[in-house]
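Participant: The following block contains a protein sequence and its predicted model.
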Amino acid sequence: MELTTLWFVVIAFLWIGYFVLEGFDFGVGILLRVLGRDEPERRAVVTTIGPVWDGNEVWLIVAGGATFAAFPEWYATLFSGFYLPLFAILVALILRGVALEYRGKRDDLLWRGRMDTLITVGSVIPALLWGITFANLVRGVPLDADHEYVGSLGDLLSPFALLGGVAFTAVFVAHGAIFLALRTTDELRQRANRLAARTGLVAAVLVVAFLLWALNLRGDTASAVVAGAAVVALVAALVANKYRREGWAFTGTALAIALAVTALFVAMFPAVMPSTDPATTLTAVEAASTPYTLKVLTWIAGIFTPLVMLYQGWTYWVFRKRVTVEPVAVA
């Protein structure tokens, strides 16, 4: 495999890891006020992602850094053309992170209510905007001969892109609901299980519509097969959730997200920034760094990526037990 293709696969893998892991804690954040009916329940909901949410965001940082190093022109075109939505994502993630860290710093229900609002908003906005961003990558955006974005913000808000935003958000909500059913107990677990069933059906309809539209715009046999497998995995997750097999249900939604994102990257390749004018499409070869740079990056990634994955896997193993709803102590 050529290094250019290898690094396209690596970056796709990093985005897949990010959406699978950050996807469920986006869903948990969105559902914080929906499933958490009082302070003890909301504290339990936040506790389920407390030890892992910041580690999940590392995948985004590494994906951005790898894109900058391996495909600098892709990075430049993407981050300049999508500046406003990516900036909004960054602000939302900062506010969400601050709220998660500072929620428990004051024993004040009003304070915690405000932090809960920031967590919810900071989860909805990135989920929606990531869907819009990736939908535009598949659809193609206006680029000139120098591969610079020449469209407007309105060009990024096509019906297909908006469907992508809603589909991503719905899948993350279902993924988060199943994660909460997996990690909580008693009444909170039961409500999460029921909500996962309802949101999962909505997500399945939206995902099927989005993938069919995406394949119609830019797809081939390989991407169609992968997309079909994603739908099967999502349906299997809903069946497992119905029988209260939360572990298998979570595996199913994780696999569905991974396969759906894979289908988008397969449909896009060898382009990294498809253009509405095929003549100005930016390909992986055109955007890549020098062979020497890619070779050095390959050695670095080969050494450190397994170590990071082992550490993060160990973190999930340590904090694998269910979280119980503890009553608030009365002084």
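Facilitator: Now that the structure is in, tell me what you want to look at. If you're wondering where the values come from, they're calculated on a predicted model, not measured in any experiment.
Participant: C-alpha from now on. contacts and neighbour counts both.
Facilitator: Fine.
Participant: Going toward the C-terminus from the helix or strand in which F210 is found, what's the next helix or strand?
Facilitator: Using DSSP states H and E, F210 maps to helix 186-217. Next along the chain after helix 186-217, taking DSSP H and E as the criterion, comes helix 221-242.
Participant: just the angle between that next one and helix 186-217, please?
Facilitator: 160 degrees (axes from the mean of the first three to the mean of the last three C-alpha atoms, to 10 degrees).
Participant: returning to what we had before: now the helix holding F210, how far from the chain's geometric center?
Facilitator: 15 Å (C-alpha atoms, centre = their mean, to the nearest Å).
Participant: Tell me where the chain has helices.
Facilitator: 3-30, 32-35, 39-49, 53-70, 72-81, 83-102, 109-139, 159-183, 186-217, 221-242, 246-268, 284-287, 291-318 (DSSP state H).
Participant: Run through the neighbouring helices and strands of the fourth one.
Facilitator: When contacts are defined as 3 or more C-alpha pairs under 8 Å, 6 or more residues apart in numbering; DSSP states H and E, helix 53-70 sits against helix 3-30, helix 72-81, helix 291-318.
Participant: Please spell out which residues along the second one are buried.
Facilitator: If I follow you right, that is helix 72-81. 72-79, 81 (16 or more other C-alpha atoms under 10 Å).
Participant: so can I have JSON lines of those showing distance to V207?
Facilitator: JSON lines is the format used below for these (distance: C-alpha to C-alpha, whole Å):
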{"residue": "P72", "distance to V207": "31"}
{"residue": "E73", "distance to V207": "30"}
{"residue": "W74", "distance to V207": "27"}
{"residue": "Y75", "distance to V207": "27"}
{"residue": "A76", "distance to V207": "29"}
{"residue": "T77", "distance to V207": "27"}
{"residue": "L78", "distance to V207": "24"}
{"residue": "F79", "distance to V207": "26"}
{"residue": "G81", "distance to V207": "26"}
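Participant: for comparison:
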Amino acid sequence: MLETTWFVLWALLWAAYFVLDGFDLGMGALLPFLGKTETDRRIMYNAAGPFWDGNEVWLIAAGGVTFAAFPTAYALMFSALYAPLLILLFALIFRAVSFEFRGKVEHASWRSFWDGVHFLANLLPCLLLGVAFANLFMGIPVDAQGVYHGNLLKLLNPYGLAGGVFFLCMFTLHGAIWLAIKSRGQLQTRALAAATMLWPLMLALLVVFLIMTAFYTKLYANYLAMPALFALPLLALAGLLGARAMLRAGRLWLAWGCSALFIIGVTYFGVMGMYPGMIISSLDPAATVTAFNGSSSPLTLKIMLGVAVVMVPLVLIYQFWTYRIFSQPVTARELEDDHAY
């Protein structure tokens, strides 16, 4: 029971990270396409400015829970996926640097350079997270001794690449809606146009990814065994359809909430399809690390659960307060503040 509880919480932490850091990653990946002027680009930086570093806390929490609750899965995950996770780490580092360094020198070439860094440092995580999780869904070549028999190129298989494109579109749609909330005028118009253009592409990719999942993975076995789980992909579809309806109605916060629901549904669709597997071996089913054979002791899981019950609500309350304080659109006047990027 404890193992299953922590498996569900593990999925929740990844879903929270995808929802919260997903919008600023997606918005950064849209920078060259929507930021037509210096003011536009600064608004895009400041639309993410108060949130991006706090959003990354959920990535640390997801990694920390993997380490503490499922140490065997953590060891294999960070060994088999070492290359993409290392690239992801450096991308997040350079993203942080781009926020701080861009405005240090008043020169167009300097700012253009850091805009390029910012774009790549947001684009790569979108792709890499999709590639990594698609490979986890499919299974990776790990033997009974925990040795990974592969390299980065093996991760760039058709299903892994499809996952990367899927995540990129999912995050850019989420980011475009967020930018529409945080901007006004022509920039908001372009953000809404981008969201409107990305929506049918996202729907098409969802259909393609679900079909490819049937051929490349065994996720549907859990769904056939437990039909109630089909509520998860239906939840994702409802979120995606709701996002389009709310965009048409001009209710942008609800559109973003529906987009978040879509991301949560997608995350749980994949993770619950793996259950109880966490690191599925494509070489030997007996070598698969599950929530049961890869977990910490029951005492450790009980202590962690007590800490989570106390601390997670506090973090959520703090983040809700932050989002409420900085909920207003970013205007050109606010860019004159010394604290603006």
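Facilitator: Thanks, I have the structure now. Given the structure is predicted, the values throughout are model-derived calculations rather than measurements.
Participant: on that earlier part again, so which of the helices of structure 1 comes closest to V150 of structure 1?
Facilitator: helix 72-81 (7.7 Å; C-alpha to C-alpha).
Participant: mean deviation of that closest one from structure 2?
Facilitator: Superposing on structure 2 places helix 72-81 of structure 1 at an average distance of 0.3 Å from its equivalents, by mean C-alpha distance after the TM-score superposition for structure 1.
Participant: still on that earlier bit, out of the helices of structure 1, deepest packed?
Facilitator: Each of those was scored by mean neighbour count; the highest is helix 159-183, a mean of 27, by mean count of other C-alpha atoms under 10 Å.
Participant: In structure 1, what sits opposite V271 of structure 2 in the alignment?
Facilitator: Alignment note (TM-score structural alignment): V271 of structure 2 maps to F265 of structure 1.
Participant: Residues contacting stretch 178-189 of structure 2, please?
Facilitator: Stretch 178-189 of structure 2 is contacted by residues 23, 27, 34-35, 40, 43-44, 47, 191-192, 252-253, 256, 327-331 when judged by C-alpha atoms under 8 Å, 6 or more residues apart in numbering.
Participant: swap the cut-off to 6 Å and go again
Facilitator: Residues from elsewhere that reach stretch 178-189 of structure 2, judged by C-alpha atoms under 6 Å, 6 or more residues apart in numbering: 47, 191-192, 329-330.
Participant: Stretch 19-28 of structure 2 now?
Facilitator: 48, 55, 119, 122, 171-172, 174-175, 260.
Participant: Where does that stretch end up in structure 1?
Facilitator: Under the criterion TM-score structural alignment, stretch 19-28 of structure 2 matches residues 20-29.
Participant: Same check on stretch 124-131 of structure 2?
Facilitator: Under TM-score structural alignment, the match for stretch 124-131 of structure 2 is residues 125-132.
Participant: Now that stretch on structure 2. Mean distance?
Facilitator: Using mean C-alpha distance after the TM-score superposition for structure 1, the mean distance for stretch 125-132 of structure 1 is 0.4 Å.
Participant: mind checking how far that stretch is from the chain centre?
Facilitator: 9 Å.
Participant: Excluding its own residues, what touches it? List them.
Facilitator: Against stretch 125-132 of structure 1 from outside (C-alpha under 6 Å, 6+ apart): 89, 161-162, 164-165, 168-169.
Participant: In JSON lines, list those residues along with distance to G17 of structure 1.
Facilitator: What follows is the contacts of stretch 125-132 of structure 1, written out as JSON lines (distance: C-alpha to C-alpha, whole Å):
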{"residue": "I89", "distance to G17 of structure 1": "18"}
{"residue": "A161", "distance to G17 of structure 1": "22"}
{"residue": "L162", "distance to G17 of structure 1": "23"}
{"residue": "G164", "distance to G17 of structure 1": "19"}
{"residue": "G165", "distance to G17 of structure 1": "18"}
{"residue": "F168", "distance to G17 of structure 1": "15"}
{"residue": "T169", "distance to G17 of structure 1": "16"}
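Participant: out of those residues, which one sits closest to L153 of structure 1?
Facilitator: A161 (11.9 Å).
Participant: how close does the aligned residue in structure 2 for the closest one get to M138 of structure 2?
Facilitator: In structure 2, the residue paired with A161 of structure 1 is G160, using TM-score structural alignment. From G160 of structure 2 across to M138 of structure 2, the span is 8 Å (C-alpha to C-alpha, to the nearest Å).
Participant: before we move on, what about L168 of structure 2?
Facilitator: 19 Å.
Participant: measure the match of V271 of structure 2 to V10 of structure 1 for me?
Facilitator: 11 Å.
Participant: same question, L282 of structure 1
Facilitator: For L282 of structure 1 relative to V10 of structure 1 (C-alpha to C-alpha), the value is 18 Å.
Participant: what's the answer for T4 of structure 1, then?
Facilitator: In terms of C-alpha to C-alpha, T4 of structure 1 sits 10 Å off from V10 of structure 1.
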